[in-house]
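1. Pasting the sequence and the predicted coordinates here, then a few questions.
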Amino acid sequence: MSTPESIEPFRVEIPDGQLQDLRARLANTRWPEDDLPGDDWSAGIPSGYLRELAEYWRTEYDWRQHEASLNSHPQFTCEIEGQRIHFLHVRSADPDAIALILTHGWPGSVVEFLDVIEPLSRKFHLVIPSMPGYGFSTPLSGSGWDLSRVAKAFAELMARLGYSCYGAQGGDWGAGISLELGRIDPEHVLGVHVNMLGTVAPEEPTAEEKERLAKNKRYFRELSGYRDIQRTRPRTLGYGLHDSPVGQLAWIAEKFHDWTDCVARPEEAVDRDRMLTNITLYWLTGSAGSSARLYYETDGGMRPPRELSVPLGVAVFAHDIVLPIRSVAQRQLPTITRWSEFGHGGHFAALEQPALLTEEMLAFFGSLG
């Protein structure tokens, strides 16, 4: 019999009926008749691309193949504060290896990290949780699961796993949670590494900083509408995405276009099947509304911690949605010990540039061991 403190083995085993229902819904999609033709993404995901992607999802994409890939790694669940937490736990062959907790964001999942598990696990024990309300960490146990509470739950998870010393890494919400872990658990967190960091504008920006700030403005002016909806009405949005796989597909695939290092199609930056596995996970777990709720609970904002005493590494990928200003970051967070800038890659670093991100983590955390 399991107890609230117990950690239970887990396998992904989606019933055939759910996959058949997905294909049937895709086949019966009610497509708009008045959509303008062409490949222009300025008003949202183009109809031609979405129809093609939906048809591939329905007729060629093989969930079972990717389910097996997930199940090739040890997975577990436990209960923390009444909330089910799902996580991958891949132990290194080196018993003295440092532990790392890798945290995804929205619209990501544990799928983001599949390509970095093998190289990282040579040197590190890896804990890769699904955030509350995401993936198999559903359903949400109640309200109040903001960024700070998620970080506290993950600190408890690492303690239950017996890790008295660990590193934390993440991007998007995962960056905020990793920074918060460093703030609230400095006795155990060896260091924090992030591949997204928000900063305010400097009072007198240099020419280079002005160029970076101009790029950041596009996100706030044009690409952040999803955030306002999820921050204010996650429940209403969830009904539509929960009922329509094409709606869920469009909502997330658009972000893989707008936020990655691609020109015409997301597949230029990320593998199509990896992207669809991530999206399928949202669909099969019915987590559209519960994942969006983190924006509501945290009021859509992710700010640097008030203080951080542990070493911090920052990786900046040129095509991320917002780019930090180094001079500001180092004033806000004086414990920054590593700052790396890359000309390729975007928001989903572990998917787009797994080798670069792996090298970054090995260099940063390896220097702290």
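-> Received, thanks. All of these numbers come straight from a predicted model, not from anything done at the bench.
2. Every contact and neighbour count from this point should use C-alpha atoms.
-> OK.
3. Could you give me the buried positions within the lengthiest strand in the chain?
-> Assignment by DSSP state E gives strand 336-346 as the longest strand of the chain. Residues Ile336, His344, Gly345, Gly346 are the ones in strand 336-346 that count as buried (16 or more other CA atoms under 10 Å).
4. Just send the residues you listed back as TSV, with distance to Arg212 too.
-> TSV is the format used below for the buried residues of strand 336-346 (distance: CA to CA, whole Å):
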residue	distance to Arg212
Ile336	20
His344	15
Gly345	16
Gly346	14
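5. which among those residues gets closest to Leu22?
-> Of all those, Leu22 sits closest to Gly346, with 29.9 Å by CA to CA.
6. residues in contact with that closest one?
-> Trp259, Thr260, Asp261, Phe317, Ala318, His319, Asp320, Ile321, Glu352 (CA atoms under 8 Å, 6 or more residues apart in numbering).
7. Take this one as well and set it beside the first:
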Amino acid sequence: MKNTLIEAAPIAVSEVELKDLQDRLARTRWPEKEPVSGWVQGAPLAKVQALCEYWRDRYNWHRCEMMLNGWNPQRTVIDGCGIHFFHVPSPEPNALPVIMTHGWPGSVIEFHKVIAPLTDPRSQGGDPADAIHLVLPSLPGYGFSEKPNEPGWSLLKIADAWIELMQRLGYGERWAAQGGDWGAQVSAAIGSRQPDGCIGIHLNGIAWKPSEAEIASADTHERQLIERLQRYNNDLSGYNKVQSTRPQTIGYALADSPAGQAAWIYEKFHDWTDNEGDPESIFSMDEMLDNIMIYWITNTGASSARRYWENDRDPSHDLPVKVPFAFSRFPKDIGGSSQRWAKRRFHQIVRWSETSKGGHFAAFEQPALFVEEVRAGLRAVQQKTL
């Protein structure tokens, strides 16, 4: 008999674990200073040292833990894997249920500024018709979800788990999916399944490469997207190659060194965001460390990296998506697709938006703009299905 139990799963990190973290940070053996200026060889020594000093001496995990436990943390087992998620129902009874998925190196922390306006727009001076019941799962091997003990957790398998989760929560009749990064690919996989009740998807990131013919016929805007993709491939994708080929090896460093785990993620906050030269121009130290802590305290450096290894062996990321699809592109995101290219995979594009600012971590960087985009995208999806 299948276990469909959903149970409360509050987060509680012990003082022993927190003291161990402080001790490890105090004993960090640092490399020499980079012989170049800026970030061209990676995160600069002085910047990482400042982040880790703040982490060791001033950061307060209990503040973050209290915030997370305020989002109704729950757990259920699907296909043998414990899935941790936050379930934040709207006070509006007719709200649309939406499952929203993070990516790497993000976490549910990315959504901390958008939960209230999305679930309770009335209290924020918005239209209650835009309200959603929000479900925020952690991917298998990420955050407080369990780590799969065997390969095979493809995009479609995760999508099927999310479909099952929405059914267990009683949302199976009418719901939508949203995501960026891996969350975008999982949401697209949900769309390719066309499950009962799923009225459509909204994405804020597409990992989609143009064909040779599309490159040859690219317009000015598309050529800019191609240049960004080339820069990513040439300068910014080293982490991808490592994690998609040797996730276990990089996992030893990430599991043993909090400074190493911090630098591995901190660099992405610089490279992938719409910032003014440093990630601190858009994120506070606490915000960055809240996200880094999710990886550290759960020891998910290796298990989260395996998602890349799985993806390289996964044929499902090109399957056609026929449910209504809305898209918001944030200009400093890595890579990206034009609407013309996207039509090859997404057959019902109901809204396509190019925003004025923001990057890869859209909800984290530009929460107000992200909320506007999600609302507009879901409105377009719902109008299509009326």
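-> Perfect, thanks for sending it. The shown structure was predicted, so the numbers you read here are calculated from the model rather than taken from an experiment.
8. If we ignore the residues flanking it in sequence, what's nearest Glu164 of structure 2?
-> Leaving aside its sequence neighbours, Glu164 of structure 2 sits nearest to Ile78 (CA to CA, 6 or more residues apart in numbering; 7.7 Å).
9. residue contacts, the equivalent of that neighbour over in structure 1?
-> Per TM-score structural alignment, the equivalent position to Ile78 of structure 2 in structure 1 is Ile80. Contacts for Ile80 of structure 1 (CA under 8 Å, 6+ apart) come out as Pro4, Glu5, Ala153, Glu156, Leu157.
10. what residue of structure 2 matches up with Gly133 of structure 1?
-> Counting by TM-score structural alignment, the partner of Gly133 of structure 1 is Gly141.
11. my guess is that match meets Tyr308, correct?
-> No: with contact defined as CA atoms under 8 Å, Gly141 of structure 2 does not count as touching Tyr308 (11.6 Å).
12. need the contact list for the match of Gly133 of structure 1.
-> With contact set as CA under 8 Å, 6+ apart, Gly141 of structure 2 has these partners: Lys147, Pro148, Thr300, Ser303, Ser304.
13. of all those, which two lie farthest apart?
-> Farthest pair in these (CA to CA) is Pro148 and Thr300. Separation: 11.2 Å.
14. More neighbours: which of those two?
-> Thr300 (24 against 16; other CA atoms under 10 Å).
15. Just give the closest residue to the alignment partner in structure 1 of the more buried one, not the sequence neighbours.
-> Here Thr300 of structure 2 is matched to Ser287 in structure 1, going by TM-score structural alignment. Take Ser287 of structure 1 and drop its neighbours on the chain: the residue closest to it by CA to CA, 6+ apart is Tyr134, 5.8 Å away.
16. The one you found is in contact with Trp283, isn't it?
-> No: Tyr134 of structure 1 is beyond contact range of Trp283, at 10.6 Å (criterion: CA under 8 Å).
17. quick one: terminal-to-terminal distance for stretch 255-266 of structure 1?
-> In stretch 255-266 of structure 1, first residue to last residue: 9 Å (CA to CA, to the nearest Å).
18. so it corresponds to what in structure 2?
-> Taking TM-score structural alignment, stretch 255-266 of structure 1 hits residues 268-279 over in structure 2.
19. list the buried ones in that stretch?
-> Buried residues in stretch 268-279 of structure 2, counted by 16+ other CA under 10 Å: Lys268, Phe269, His270, Asp271, Trp272, Thr273, Asp274, Asn275, Asp278, Pro279.
20. if we can go back for a sec, identify the residue nearest the match of Gly133 of structure 1 in space, chain neighbours excluded?
-> Nearest non-adjacent residue to Gly141 of structure 2, counting by CA to CA, 6+ apart: Lys147, 4.0 Å away.
21. Trace Pro119 of structure 1 over to structure 2, please.
-> Per TM-score structural alignment, Pro119 of structure 1 is aligned with Pro117.
22. actually Tyr56 of structure 1, not the one I wrote
-> Using TM-score structural alignment, the equivalent of Tyr56 of structure 1 in structure 2 is Tyr54.
23. residues contacting its match?
-> By CA under 8 Å, 6+ apart, the contact set of Tyr54 of structure 2 is Met285.
24. ok, now Gly144 of structure 1?
-> Contact analysis of Gly144 of structure 1 by CA under 8 Å, 6+ apart lists Glu297.
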